[in-house]
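K.L.:
Any chance you could fold what I've pasted below:
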Amino acid sequence: MVAGTVEPEFRGPRRRLVEALQDKGIKDLALLRAIDTVPRHLFVPSTVRHRAYEDSALPIGSGQTISQPYVHARSVEQLMLTGQEKVLEIGTGSAYQTALLSHLAAQVFSVERYRELLDKARPILQQANVRNVSLSLGDGTLGWREYAPYDGIVVSAGAPHVPQALEDQLAEGGRLLIPIGDKEEQMLTLFTKRAGRLERRDITPVRFVPLIGAQGWPG
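P.N.:
A predicted model of the protein is given here:
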């Protein structure tokens, strides 16, 4: 879990963000509590920290971004987590979503392709007192087979299709959330595994950075 250690000057902006997300239709109370607790300003560069609680995407380096809070909330809400699940995250990035997931699942396993981002994420997660997250440097399109199967998988980059490795590592009844499309625009898509097959439901158009890897876009 993440401790609620938040500088007082950020309490108001974070509460206004939570209210804005509620106004946009986010209903999961546990998720809203997590957003109200996790110090998003720790997960963005100091140069844009004053914008940490805006509902907008921000650059984090290595050509990557921290997604708009609404996109994070809409994505995580689709997993319908109860606190008992084991979740795989593909694309640690800023680690803000990782921290949110740590509130909502029993265990989180997160894979990041860029060492620079992972090296930044580790101390920030420690500062935020996250204890139930394991991080790995590697090709996210291959998942993290050692700890499979996963009750939930969330992919934070756009893919041309569902990587077979991720389908294989999803538990029966589990949910896989991934942006599917081309490099410019994708459809945020929820897949549920039933009887060994993936049932698809389209959520909303999105624009993510490409999912690079052996079972994604070529690097």
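K.L.:
only C-alpha atoms for contact and neighbour calcs from this point on.
P.N.:
Noted.
K.L.:
so residue 100 sits right up against residue 31, yeah?
P.N.:
Yes: using C-alpha atoms under 8 Å, residue 100 is in contact with residue 31, at 7.5 Å.
K.L.:
Among the two, which residue is more densely surrounded?
P.N.:
The neighbour comparison of residue 100 against residue 31 (other C-alpha atoms under 10 Å) goes to residue 100, with 27 against 22.
K.L.:
can you tell me how far the more buried one sits from residue 75?
P.N.:
Distance, residue 100 to residue 75, by C-alpha to C-alpha, to the nearest Å: 11 Å.
K.L.:
Sequence B follows; please return its structure for comparison with A:
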Amino acid sequence: MHPDFLLSDKIKLNGSKLELNNKVNSQSYKVLILPGQTVISLKALQKIKTYYDKGGIVIATSLLPSKAAELTGNDKTALTNDRKVQAIIKEMFGIDAAKPMPDGVSPVKSNKMNGKTIFIRKPSGDLLNETLEKLNIDADVSFENNPSPLSGGGMFSYLHKQKDKKDIYYFANSSDDAIETFAEVRGKIIPELWNPANGETTSIKEVAYSKKDGQVYTRFPLKLSPVTSLFVVSALKNE
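P.N.:
Predicted coordinates:
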């Protein structure tokens, strides 16, 4: 999310979660991933720190910020803001952002509210997955064998929204490769396939349910031809 969006009233802190509530849809975030950057909004970082203080999880990658983005017109104030950024980063990650970044993956740092931070110097898909597992974060959506297009002409991606008490998943394949896999989503749903090209809706067969650590998951087959997309829609099931 954009820092300005993070600072808006649309994003609320609810314990260890960040919540987006508006008239269109609601979303809840258990983890905040901070991309590599030298400059960050001090106000945004202060809100991230509050989220961490309340038990939130923050994963930072590549480069920790050391300078504040706020334009002050005063060198002394700008330097003070930079030092505030560095102090917050030091408290959250135990790393001096003004110095060269440490290699590898930092130890998990925790606070009294069970907030956690970790820094990954050279992130990759596998390393992020391992980190999420280490932090006991269950994936909202996962795919069998983690399909990845090889043509280089696009990507396989998804979005998950909730509206009118329905789960809405949008799967898109912008590559020149066909995608055939099984998707597993958190929660028990009764999925239905919606074709955005012609408006047809069909039921999905081979749906299976499983329970892991008290959480129910729904598994179903997913096939996308090159450069196609589809929706999977279901009423919410609180199990």
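K.L.:
Please work out the TM-score for the two chains.
P.N.:
The TM-score (TM-score structural alignment, normalised by the length of the first structure) is 0.31; 123 aligned residues with a C-alpha RMSD of 6.0 Å.
K.L.:
how about the helices of the first structure, start to end?
P.N.:
For the first structure, applying DSSP state H gives helices covering 11-23, 29-37, 69-78, 96-104, 115-127, 164-169.
K.L.:
Tell me which of those sits nearest to residue 133 of the first structure.
P.N.:
helix 96-104 (6.6 Å; C-alpha to C-alpha).
K.L.:
other SSEs contacting that closest one?
P.N.:
Secondary-structure packing of helix 96-104 of the first structure (3 or more C-alpha pairs under 8 Å, 6 or more residues apart in numbering; DSSP states H and E): helix 29-37, strand 107-112.
K.L.:
and the helix or strand harbouring residue 5 of the second structure, what does it pack onto?
P.N.:
Residue 5 of the second structure is part of helix 3-7, with elements assigned from DSSP states H and E. Applying 3+ C-alpha pairs under 8 Å, 6+ apart, one finds that helix 3-7 of the second structure contacts helix 42-53.
K.L.:
next helix or strand past the helix it packs on?
P.N.:
strand 57-61.
K.L.:
ok, and the closest non-adjacent residue to residue 151 of the first structure?
P.N.:
residue 174 (4.5 Å; C-alpha to C-alpha, 6 or more residues apart in numbering).
K.L.:
Correct me if wrong: the one you found contacts residue 198.
P.N.:
No: Residue 174 of the first structure lies out of contact with residue 198 (C-alpha under 8 Å); the separation is 9.6 Å.
K.L.:
Between the two, point out the one with more neighbours.
P.N.:
Legend: neighbour count by other C-alpha under 10 Å for residue 174 of the first structure and residue 198, higher for residue 174 (22 against 19).
K.L.:
quick one: contacts for that one?
P.N.:
Counting by C-alpha atoms under 8 Å, 6 or more residues apart in numbering, residue 174 of the first structure touches 150, 151, 152, 192, 193.
K.L.:
Equivalent analysis for residue 46 of the second structure, please.
P.N.:
residue 88.
K.L.:
And it, how close does it get to residue 117 of the second structure?
P.N.:
With C-alpha to C-alpha as the criterion, residue 46 of the second structure and residue 117 of the second structure are 15 Å apart.
K.L.:
ditto for residue 222 of the second structure
P.N.:
From residue 222 of the second structure to residue 117 of the second structure the distance is 34 Å (C-alpha to C-alpha).
K.L.:
quick one, which of those two is more surrounded?
P.N.:
Neighbours were counted for residue 222 of the second structure and for residue 117 using other C-alpha under 10 Å; residue 117 has more, 24 against 18.
K.L.:
Which helix or strand contains the more buried one?
P.N.:
Secondary structure (DSSP H and E) places residue 117 of the second structure in strand 116-120.
K.L.:
For that strand, name the packing helices and strands.
P.N.:
So strand 116-120 of the second structure, by 3+ C-alpha pairs under 8 Å, 6+ apart, packs with strand 57-61, helix 75-93, strand 109-110.
K.L.:
Looking at the ones you listed, which one is packed in the most?
P.N.:
The highest mean neighbour count among these, using mean count of other C-alpha atoms under 10 Å, belongs to strand 57-61: a mean of 22.
K.L.:
Which strands and helices lie in contact with that one?
P.N.:
Against strand 57-61 of the second structure (3+ C-alpha pairs under 8 Å, 6+ apart) you get strand 31-34, strand 116-120.
K.L.:
any idea which helix or strand comes after it?
P.N.:
Toward the C-terminus from strand 57-61 of the second structure - assigned by DSSP H and E - lies strand 67-68.
K.L.:
List the contacts of that next one.
P.N.:
38, 39, 40, 41, 42, 78, 81, 82, 83, 85, 86.
K.L.:
Which pair of these spans the longest distance?
P.N.:
It's 38 and 78 that sit farthest apart of those, by C-alpha to C-alpha, at 14.4 Å.
K.L.:
Return the set of buried residues in the lengthiest strand in the second structure.
P.N.:
The longest strand of the second structure (DSSP state E) is strand 215-224. Going by neighbour count (16 or more other C-alpha atoms under 10 Å), the buried part of strand 215-224 of the second structure is 216, 217, 218, 219, 220, 221, 222, 223, 224.
K.L.:
From residue 50 of the second structure, how far out is the third one?
P.N.:
Using C-alpha to C-alpha, one gets 34 Å for the distance from residue 218 of the second structure to residue 50 of the second structure.
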